[in-house]
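Enquirer: Pasted the sequence and its predicted model underneath.
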Amino acid sequence: MELDDIDTVGVVGAGTMGAGIAQVAAVAGYDVVMQDIERQFVDAGFDRIEESLDRKVASGDLTGDETAAARDRIEGTTTRGDLAPCDLVIEAVVEEMDVKQSVFEDLADVVDEGTVLATNTSTLSITTIASVIDRPERVLGLHFMNPVPVMKGVELVVGEKTSEETVALGHAFAEELGKETWEADDKPGFVTNRILMPWINEGVRAYDEGVAEKADIDRGMTLGTNVPMGPLELADHIGLDVVLDASETLHRELGDRYTPAYLLKRKVDAGDLGKKTGKGFYEYD
């Protein structure tokens, strides 16, 4: 399959990442089928897309006509079978291997043999996800960064059986969405989270151990290394539960150097997950 063969893109999962992927694909001119298990999740996904597109209009990045056309290109559904016409399907569900494998088993029964199946996983093995279907050469990782409509990067992850044709298509598709890509082997955490998670955890430990106030830790890292956010603020934006899940996965795979910080666990246990709950290391309106 080549890029010109892709007309319709499927997205499984209408959460923050799935809705963002659906939006950028629709803005790029693709018809999109966004599927989730309950209608309320699909509707929430459309709300996220609407708010994001409105911000694009306000900033001058898109016109009203362009956003209206993008909305019209997205179909929402709770039925997995509605993904059958898709030429490329991107899974963006929770970071649990059994859930992702179940999705891929369903997709293999629904879509054509030539359809490329991608996962937006940030830490889990592409090879293991693909092992439950008969054509693992058509499976790759397309790890979009959050928030998808804003961030320019897409991490392309190559599984043990991923074909060169599928890799080339992944790069071309992401670039068609206006993204820039880099390639990683199928090793825990790939490039981004393998390096990012210990950085965040060390920031949490520094705060917990009284090295500096949280604002000074973040200020020190933004001014000292020219990153846009410090570790604590970034953790809040990602979601502390997501950071903890990724850290625990890396800890299992790579050992003690990836041990999650104690305060991170305590925050998640308390339900303070960051910006999405209104409170993490900082408070949000």
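Expert: Looks like it came in fine. Numbers count the residues shown, from 1 in each chain.
Enquirer: Only C-alpha atoms from now on, for both contacts and neighbour counts.
Expert: Will do.
Enquirer: Let me see the ranges of the strands in the protein.
Expert: When assigned using DSSP state E, the strands of the chain occupy the ranges 8-12, 31-35, 74-77, 88-91, 116-119, 139-144, 153-158, 180-185.
Enquirer: was I right about Leu263 contacting Arg205?
Expert: Yes: Leu263 is within contact range of Arg205, at 7.3 Å (criterion: Cα atoms under 8 Å).
Enquirer: Who are the contact partners of Phe190?
Expert: By Cα atoms under 8 Å, 6 or more residues apart in numbering, Phe190 lies in contact with Ser122, Thr123, Val157, Ala184.
Enquirer: same thing but at 7 Å, please
Expert: Thr123, Ala184 (Cα atoms under 7 Å, 6 or more residues apart in numbering).
Enquirer: Quick check: the gap between it and Asp241.
Expert: 19 Å (Cα to Cα, to the nearest Å).
Enquirer: repeat for Leu140
Expert: Taken as Cα to Cα, the span from Leu140 to Asp241 is 25 Å.
Enquirer: Comparison target below:
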Amino acid sequence: MGAGIAHAFLVCGSDVTVVESSPEAAAAARDRVSASLAKAAERGPVGDVGSLSVTTDAAALGPARLVIEAVPELPDLKAEVLASIEKCAPDASIGTNTSSLSIDALAASLVEPPRLIGLHFFNPVPASALVEIVVGSQTDPALVERAQAWVADLGKTGITVTDSPGFASSRLGVMLALEAMRMLEEGVATTEDIDTAMTLGYRHPVGPLRTTDIVGLDVRLNIAEHLARELGPRFEPPAILRDKVAAGEFGRKSGQGFYPW
């Protein structure tokens, strides 16, 4: 997700700094972004691409106007990273790419909660047309307006939602995916036919099980567990999801999920 977000801002002419946790991760991030830009260039001109720097030193974020965290969906980790961003980039607006965690809860880790806004990008970021802008109870209204402008500058459509469990997109998307998994468990239909029911019957561009593979089964499991705690048993993850994650079948990134990749 971080590489995809970097790609999107580079293509609209921004200068982008990516901060990673180790030299190895930094090298891998540079390779991912470079490969993504090269692939985009094969399909046609990508415009006046901005500059990219990759580092392990969070102090490099000092001059930034906007810093977006894209670490895994773990509350303590996100809170730690957000607090570090606040210190290293004192004049920046702060975005969190969470797909389900409470903006207000994450803002509690900051000295200045009004600086935080949810910017929920979708995978793959370069091709996705949507960004969900999530507004916490303390988010500065001027920041909401800036976020809407940034999303428009990326050539994407923003929807603005108030902070609530799962926001709008994750709550709907996860519910559909979990029901598709239960249907697979019960032998209602095959993986392919369940997805085809949605792509041809409801004109979804990708079926819920293939989408889960793209998002990551481990990510979907974390989100479903969070929503089950917040909203009740209708979001309880089915056994097939827990079993696949336990077996290391995370989807596209691991080579196997509901489909082989």
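Expert: Arrived safely. Treat the numbers as computed from the prediction; the structure is a model and nothing was measured.
Enquirer: Neighbour count: Leu140 and Asp241 of the first structure, which is higher?
Expert: Leu140 (30 against 20; other Cα atoms under 10 Å).
Enquirer: Skipping adjacent residues, who's closest to the equivalent of the more buried one over in the second structure in space?
Expert: Here Leu140 of the first structure is matched to Ile117 in the second structure, going by TM-score structural alignment. Computed as Cα to Cα, 6 or more residues apart in numbering, the closest residue to Ile117 of the second structure that is not its neighbour in sequence is Gly95, at 5.0 Å.
Enquirer: Just give me the match in the first structure for the one you found.
Expert: Looks like Gly95 of the second structure aligns to Ala118 there (TM-score structural alignment).
Enquirer: Look at its match and say how many residues are nearby.
Expert: When neighbours are counted by other Cα under 10 Å, Ala118 of the first structure comes out with 27.
Enquirer: quick one on the thing from earlier: in contact with the match of Leu140 of the first structure: list those residues for me.
Expert: With Cα under 7 Å, 6+ apart, Ile117 of the second structure has these contacts: Ile94, Gly95, Thr96, Ile103, Val134, Val135, Gly136, Thr139.
Enquirer: In the first structure, point out the residues matching stretch 196-204 of the second structure.
Expert: Counting by TM-score structural alignment, stretch 196-204 of the second structure corresponds to residues 219-227.
Enquirer: Counting neighbours, which bits of that stretch end up buried?
Expert: Neighbour-count burial for stretch 219-227 of the first structure flags Arg219, Met221 (criterion: 16 or more other Cα atoms under 10 Å).
Enquirer: so how far is it from its chain's centroid?
Expert: 25 Å (Cα atoms, centre = their mean, to the nearest Å).
Enquirer: For the contacts of Ile117 of the second structure, which entry has the maximal number of neighbours?
Expert: Top of the contacts of Ile117 of the second structure by neighbour count (other Cα under 10 Å): Val134, with 31 neighbours.
Enquirer: Just give me the match in the first structure for that one.
Expert: By TM-score structural alignment, Val134 of the second structure lines up with Val157.
Enquirer: Tell me how far its match lies from Gly255 of the first structure.
Expert: Relative to Gly255 of the first structure, Val157 of the first structure is positioned 22 Å away (criterion: Cα to Cα).
Enquirer: The stretch 51-200 of the first structure: helices as residue ranges?
Expert: 64-72, 97-110, 126-130, 164-176, 192-208 (DSSP state H, counting those that start in this stretch).
Enquirer: From the contact counts, what lies against the first one?
Expert: It stands for helix 64-72 of the first structure. If you count contacts as 3 or more Cα pairs under 7 Å, 6 or more residues apart in numbering; DSSP states H and E, helix 64-72 of the first structure packs onto no helix or strand.
Enquirer: and if you look at the third one?
Expert: For helix 126-130 of the first structure, the elements it packs on are helix 97-110, strand 139-144, judged by 3+ Cα pairs under 7 Å, 6+ apart.
Enquirer: Let me have those in TSV, extended by distance to Gly178 of the first structure.
Expert: Below are these laid out as TSV (distance: least, Cα to Cα, whole Å):
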stretch	distance to Gly178 of the first structure
helix 97-110	27
strand 139-144	12
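Enquirer: looking at the ones you listed, which is buried most?
Expert: Ranked by average neighbour count under the criterion mean count of other Cα atoms under 10 Å, these are headed by strand 139-144 at a mean of 28.
Enquirer: how much does that one deviate in direction from strand 180-185?
Expert: Counting by axes from the mean of the first three to the mean of the last three Cα atoms, to 10 degrees, strand 139-144 of the first structure lies at 130 degrees to strand 180-185.
Enquirer: roughly how far is strand 139-144 of the first structure from the heart of the chain?
Expert: Using Cα atoms, centre = their mean, the offset of strand 139-144 of the first structure from its chain centre is 9 Å.
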